[in-house]
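J.: no FASTA, just this:
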């Protein structure tokens, strides 16, 4: 059984742990220097960000999503839980709140692009740099329905 709920104070360590595991499992294109720099940024804001958490029956976080103004800024799932529908459940929760939700995905992460396209997102553009100006191109996506 899985539930989706808002994050609570004190869950930051687990959230960062999920982020680190997911990034290490899916973002092998990052240079070691950029991975460390991004980790510093994430540790500075993610623990206190307003997140949606997917939690198991014991209320243990398995994944999270960050939405800001209808744009999904982050979706990360514990690598041990990938492929079990947790990411899709979080996205569907986000779409219930923001039916025209958008997101950006690293171009070097084709699995993520395929995941979003399977859920009904379409490509709307591309940026050569990521949000911090690093050379990791982004694919812009918008939910178009299924």
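T.: Everything's here; your move. Everything numeric in this text was worked out from a predicted model, so none of it was measured.
J.: C-alpha only now, for contacts and for neighbours.
T.: Fine.
J.: can you pull out the strands in the protein?
T.: For the chain, strands defined by DSSP state E occupy the ranges 2-6, 52-56, 61-68, 71-77, 102-106, 121-127, 138-143.
J.: which of these sits closest to residue 21?
T.: Within the strands of the chain, the stretch nearest residue 21 is strand 71-77; the backing value is 8.3 Å (CA to CA).
J.: mind listing what's buried in that closest one?
T.: 71, 72, 74, 75, 76, 77 (16 or more other CA atoms under 10 Å).
J.: so the fourth one sits against residue 65, correct?
T.: Yes. Taking contact to mean CA atoms under 8 Å, the distance of 4.4 Å between residue 75 and residue 65 places them in contact.
J.: OK, contacts around residue 27?
T.: With contacts taken as CA atoms under 8 Å, 6 or more residues apart in numbering, residue 27 has the following neighbours: 108, 109.
J.: tell me how far it lies from residue 38.
T.: 12 Å (CA to CA, to the nearest Å).
J.: what of residue 112?
T.: In this structure, residue 112 and residue 38 are 19 Å apart, going by CA to CA.
J.: now swap in residue 13 and tell me
T.: Counting by CA to CA, the separation of residue 13 from residue 38 is 16 Å.
J.: kindly report the same for residue 62.
T.: Taken as CA to CA, the span from residue 62 to residue 38 is 21 Å.
J.: of the two, which one has the most company?
T.: The neighbour comparison of residue 62 against residue 38 (other CA atoms under 10 Å) goes to residue 62, with 24 against 14.
J.: take the one below as the second:
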């Protein structure tokens, strides 16, 4: 079931955020994610966060800021490839006619996932913090 984040479960969200960033981005030092943990935790309440919860367990989540920017989409590793990420994206597509995100070019699994869901690469740039190449990708509701 997809619903908005209950802030009392923010620690569950942050556990998934930390684990999956470290798993998906082996080309970025683990301490980068650890250093940004508190910043993200403090920023989460200001975002629109949809969670996929089943049997009282959060299996994934997506965060939207500025009414269009996907700040993150994460599915717990043990539940990946079960359609949860696609369902979370579809929920956002119902709410927002335009979505944008940045994804590391080396994270091919994520790049391909977003392409499969209708996102197109708009720009290639270097991330200021990590110096890694990332793609800005966009999706727009077709009229």
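T.: Yep, it's here. None of the values given here were measured: they were computed from a predicted structure.
J.: now the helices for the second structure?
T.: Applying DSSP state H to the second structure gives helices spanning 10-24, 30-43, 84-95, 108-116.
J.: give the aligned range of stretch 75-90 of the first structure in the second structure.
T.: Residues 73-88 of the second structure are where stretch 75-90 of the first structure aligns, taking TM-score structural alignment as the criterion.
J.: pull out the buried positions in the matching stretch.
T.: Neighbour-count burial for stretch 73-88 of the second structure, with 16+ other CA under 10 Å as criterion, is recorded at 73, 74, 75, 76, 84, 85, 86, 88.
J.: neighbours of the nearest residue to the last one once chain neighbours are set aside, how many?
T.: With CA to CA, 6 or more residues apart in numbering as the measure, residue 62 is the residue that lies nearest to residue 88 of the second structure, at 6.5 Å, once sequence neighbours are left out. By the measure other CA under 10 Å, the count of residues near residue 62 of the second structure is 24.
J.: counterpart of residue 105 of the first structure over in the second structure?
T.: Aligned counterpart of residue 105 of the first structure in the second structure: residue 103 (TM-score structural alignment).
J.: what about residue 104 of the second structure, distance to residue 87 of the second structure?
T.: 22 Å.
J.: sorry, that was for residue 10 of the second structure
T.: Separation of residue 10 of the second structure from residue 87 of the second structure (CA to CA): 20 Å.
J.: just residue 37 of the second structure next, same as before
T.: Remark: distance between residue 37 of the second structure and residue 87 of the second structure (CA to CA) = 26 Å.
J.: do residue 42 of the second structure as well
T.: For residue 42 of the second structure relative to residue 87 of the second structure (CA to CA), the value is 26 Å.
J.: ditto for residue 114 of the second structure
T.: Distance check for residue 114 of the second structure against residue 87 of the second structure: by CA to CA, it reads 12 Å.
J.: cool, and residue 132 of the second structure?
T.: Look at residue 132 of the second structure and residue 87 of the second structure: by CA to CA, they are 29 Å apart.
J.: surely residue 74 of the first structure meets residue 68?
T.: No. The pair residue 74 of the first structure and residue 68 does not pass the contact test of CA under 8 Å, sitting 9.5 Å apart.
J.: so what's the residue count around the closest residue to residue 47 of the second structure other than its chain neighbours?
T.: Counting by CA to CA, 6+ apart, the nearest residue to residue 47 of the second structure once its immediate chain neighbours are dropped is residue 65, at 5.0 Å. The tally of other residues near residue 65 of the second structure (other CA under 10 Å) stands at 15.
J.: wait, doesn't residue 65 of the second structure sit right on residue 45?
T.: No. With the criterion set as CA under 8 Å, residue 65 of the second structure and residue 45 do not qualify as a contacting pair; they are 10.4 Å apart.
J.: residue contacts, residue 145 of the first structure?
T.: Listed by CA under 8 Å, 6+ apart, the contact partners of residue 145 of the first structure are 119, 120, 121.
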